[in-house]
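>>> Structure, please.
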Amino acid sequence: MRFLNFILPALAETAAVDPNATGAELQGAGGWLQMLIFILPLALMYVILIVPQRRKDKKQREKINSAIVGDQIITIGGMVGKIVNIKDDEVTFESSIERSKITIKKWAIKEVIKPIES
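Purely as a prediction, here's the structure:
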């Protein structure tokens, strides 16, 4: 807050206008500063919150789309299995218990685990 207590009066002094100015001229002098005060936090929030989340989502989509038959997956419901078939936006996987096959949409995949090759 000390920073704002110092900066805002300094900005107000630089935005000072002629005392004989009309109302329209007075409005225009501080208008950009008021607009900046509202836009700057929104831009900062976008950069801090939204951009990293988009990067994370893009990485997740790429990992899901690169899944191949034989990879192990974990669904958003917590089921674990091995991919046996991939068709467009659907994935069929085989659970480890009783080898039951389940078909789900790709968006329901939480994580893809690539097999370790030796």
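
>>> CA only for contacts and neighbour counts going forward, please
Fine.

>>> Would you check that residue 76 makes contact with residue 104?
No: under the contact definition of Cα atoms under 8 Å, residue 76 does not touch residue 104, with a separation of 10.5 Å.

>>> Let's compare: structure for the following, please.
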Amino acid sequence: MESLLQFVPLIAIFGIMYFLLIRPQQKKMKEHQNMVSALRRGDQVITQGGLIGKVSKVKEGENEVEVELGEGVKVRVVQSTIATVLSKTEPAK
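Just a heads-up that it's a prediction; the model follows:
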């Protein structure tokens, strides 16, 4: 019985760590995946490198986005490196 009581604090610590660290991180990661999957042409985004641009093309099968940084300056960016969407465009009717 005493050996079982020795494991109770370890189990409690793991439970606390799960609810304070692991679960919020998983929720944040899921929100980021939803944000990236909802990217459309015309959205203004910030990449993890700090570049601000407008999405000009979304390549579905390749997991890439073409971002226009300035007039005539387009770069290909991996979708998961999009950090923030500044402004969303309205969906086409």
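
>>> Show me the residue at the heart of structure 2, geometrically.
With the centre of structure 2 defined as its mean C-alpha position, the nearest residue by Cα atoms, centre = their mean is residue 32, 2.4 Å away.

>>> which residue in structure 2 lines up with residue 99 of structure 1?
Using TM-score structural alignment, the equivalent of residue 99 of structure 1 in structure 2 is residue 72.

>>> Distance check, that match against residue 88 of structure 2.
According to Cα to Cα, to the nearest Å, residue 72 of structure 2 stands 21 Å off from residue 88 of structure 2.

>>> higher neighbour count, those two?
Just comparing residue 72 of structure 2 and residue 88: by other Cα atoms under 10 Å the higher neighbour count belongs to residue 88, 14 against 7.

>>> for the more buried one, what are its contacts?
Counting by Cα atoms under 8 Å, 6 or more residues apart in numbering, residue 88 of structure 2 touches 40, 42, 43, 44.

>>> what secondary structure does the second one sit in?
Right, residue 42 of structure 2. Three-state assignment for residue 42 of structure 2 (DSSP: H, G, I helix; E, B strand; the rest coil): coil.

>>> Quick check: closest non-adjacent residue to it.
residue 55 (5.2 Å; Cα to Cα, 6 or more residues apart in numbering).

>>> doesn't residue 68 make contact with the one you found?
Yes: using Cα under 8 Å, residue 55 of structure 2 is in contact with residue 68, at 6.2 Å.

>>> Looking at the two, which is more packed in?
Between residue 55 of structure 2 and residue 68, counted using other Cα under 10 Å, the more crowded position is residue 55 (23 against 20).

>>> Can you tell me the SS state at the counterpart of that one in structure 1?
Residue 55 of structure 2 maps onto residue 83 in structure 1 when the alignment is built from TM-score structural alignment. Under three-state DSSP, residue 83 of structure 1 falls in the strand class.

>>> how many other residues sit next to the equivalent of residue 30 of structure 1 over in structure 2?
Mapped onto structure 2 by TM-score structural alignment, residue 30 of structure 1 lines up with residue 2. For residue 2 of structure 2, the tally of surrounding residues (other Cα under 10 Å) stands at 6.
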